[in-house]
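Participant: let me see the structure of the following:
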Amino acid sequence: MSPLAHSIVRGVLGLGLFAIVTAGVVGLTHSVTFERIASNRLASQYQVLEEVVPAALHDNALVDDTVTLSAAEELGQENTFTAWQARQNGNVTAVILPTITHKGYSGDIALLVGIKANGELTGVRVLSHQETPGLGDKIEARKSDWIKQFEGLSLGNPPAEQWTVKKNGGSFDAFTGATITPRAVVNAVQDSLEYFAAHRERLLEILEGGPSEPIQ
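Facilitator: I've put the predicted structure just below:
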């Protein structure tokens, strides 16, 4: 083999080895990163669930205690989705419903709505949104306490016609320069309460029995 050919072969082998090593490093990095991201996401989800239903109301691991529900237009869910159940001494104390409103100022707003078995709200938190920074983003618990005002409320408290912002004759404050965002959240929470009320008996019964099929 000529020196030139030998040099070419050595170069090709070197590049091949480099590619293999690089691919291995990238694969390992992706695996480690993916696991870390998944772990962080799970921890974040668990934290939000705990904020929606306080520890005093349950003794189970919320993140692992789930129920499958059929598509629900009133919750903005177009396909089957997962809700969470809070239990204490084996009894269902609350349900956490994921709700999506399409009426945000800049797009969808995803919420978690916690509702006690008696129909009272335990808490509401925003999972994601695209609202204007400094205005609509005040729906986030880390930006203001506005979202915490729902705790303890229920259908009838306030009356149905007052489940909107004060600008529209309701009971809830809006943000200066931003009415659409809080109004969308208030309406979504009310829709969640109405969904719970409409499915309460069956929902709690299936949760307690461990459903094998989605709630219709």
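Participant: use CA for all of it now, contacts and neighbours both
Facilitator: Noted.
Participant: Ala23: how many residues sit nearby?
Facilitator: 12 (other CA atoms under 10 Å).
Participant: so it is in which element?
Facilitator: Using DSSP states H and E, Ala23 maps to helix 3-52.
Participant: tell me what that helix is packed against?
Facilitator: strand 109-116, strand 121-128 (3 or more CA pairs under 8 Å, 6 or more residues apart in numbering; DSSP states H and E).
Participant: show me what counts as buried in the last one.
Facilitator: Using 16 or more other CA atoms under 10 Å as the burial criterion, the residues of strand 121-128 that qualify are 121-126.
Participant: what about that strand, distance to the chain center?
Facilitator: Relative to the centre of its chain, strand 121-128 is centred 8 Å away, using CA atoms, centre = their mean, to the nearest Å.
Participant: kindly report the same for the first one.
Facilitator: Relative to the centre of its chain, strand 109-116 is centred 8 Å away, using CA atoms, centre = their mean.
Participant: I have a second one here; can you model it like the first so I can compare?
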Amino acid sequence: MQILKTTSYYGILLAFIALICTALSTGIYFLTKNKIDSEIEKQQQQRLTEVIPQKYYDNDLLSSCSDSTIETIKTENINKICTAKKNGKITAYAFETIAPDGYSGNIRLLIGLSPVGEVLGVRVVEHQETPGLGDKIDLRISDWILSFTNKIITPNDQSEWAVKKDGGKFDQFAGATITPRAVVNQVKNSSLAMLKHIQEKELNRSTLEK
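Facilitator: Below is the predicted model of the structure:
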């Protein structure tokens, strides 16, 4: 009987402690949630500004973002698209895409692109590439990623969009060609897919207006 009382006592005590811990965790979550959400939003806005300069838009760029549902561009791992507008006119797009063939796995990219095919900026959002080698795609390590800025891409100049080892115009890294090759190829393929989508969208709009 004494054993049963002792067991019940400790069971109730543990349940009480668990309840207090849960209440504390819940309270901390609600106290910090708004601040965390605000910081995440600031980071997202900063990234968008890095690939689409402020002069290109006067709309709320972050609120214009939506998940991609169009199959022709989802095939190029384009997951989210944001639309920049100036005076009501579309001036650029920012979109997230994934290079699936990095040396250490997926490389998440954010790309800014004008409707005429000018790459306004590229940033690496997430990667797991080798420190000291493949991580040079990260702007904190190297300015290599800036080599995409203001480059024009069209279906007719695809051969230039490769690392120099493959006959293109982009530098590779000493001892690490796979990583920059993956990034260059994905910027090229996803940008061409976006351009095709933009042109088809414009064609459909023009047809409806006639």
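Participant: what TM-score do we get after superposing?
Facilitator: Once superposed, the chains reach a TM-score of 0.83 (TM-score structural alignment, normalised by the length of the second structure), with 203 aligned residues with a CA RMSD of 3.0 Å.
Participant: how about the helices and strands packed on helix 3-52 of the first structure in TSV, adding distance to Ser39 of the first structure?
Facilitator: Output for those, formatted as TSV (distance: least, CA to CA, whole Å):
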stretch	distance to Ser39 of the first structure
strand 109-116	20
strand 121-128	17
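Participant: for Phe34 of the first structure, find the nearest of those strands.
Facilitator: Phe34 of the first structure lies closest, by CA to CA, to one member of those: strand 121-128, at 20.7 Å.
Participant: that closest one - contacts with which helices or strands?
Facilitator: By 3+ CA pairs under 8 Å, 6+ apart, strand 121-128 of the first structure packs against helix 3-52, strand 109-116.
Participant: among those, which is the most enclosed?
Facilitator: strand 109-116 (a mean of 25; mean count of other CA atoms under 10 Å).
Participant: check the mean deviation of it from the second structure.
Facilitator: Once superposed with the second structure, the aligned residues differ from strand 109-116 of the first structure by a mean of 0.8 Å; criterion: mean CA distance after the TM-score superposition for the first structure.
Participant: ok, now stretch 10-28 of the first structure?
Facilitator: Taking mean CA distance after the TM-score superposition for the first structure, the mean distance separating stretch 10-28 of the first structure from the aligned residues in the second structure is 3.5 Å.
Participant: mind naming the longest strand for the second structure?
Facilitator: In the second structure, with assignment by DSSP state E, the single longest strand is strand 89-102.
Participant: okay, buried residues for that one please.
Facilitator: Buried, per 16+ other CA under 10 Å, within strand 89-102 of the second structure: 91-102.
Participant: could you tell me where that strand falls in the first structure?
Facilitator: Mapped onto the first structure using TM-score structural alignment, strand 89-102 of the second structure spans residues 91-104.
Participant: just to revisit the earlier point, closest to Ile28 of the second structure out of the buried residues of strand 89-102 of the second structure?
Facilitator: Glu96 (32.0 Å).
Participant: and the residue nearest to the closest one when sequence neighbours are not counted, how close does it get to Phe95 of the second structure?
Facilitator: Among residues not flanking Glu96 of the second structure along the chain, Leu110 sits closest, at 4.6 Å (CA to CA, 6 or more residues apart in numbering). In this view, Leu110 of the second structure and Phe95 of the second structure are 6 Å apart by CA to CA, to the nearest Å.
Participant: what does Ile73 of the second structure give?
Facilitator: Distance, Ile73 of the second structure to Phe95 of the second structure, using CA to CA: 11 Å.
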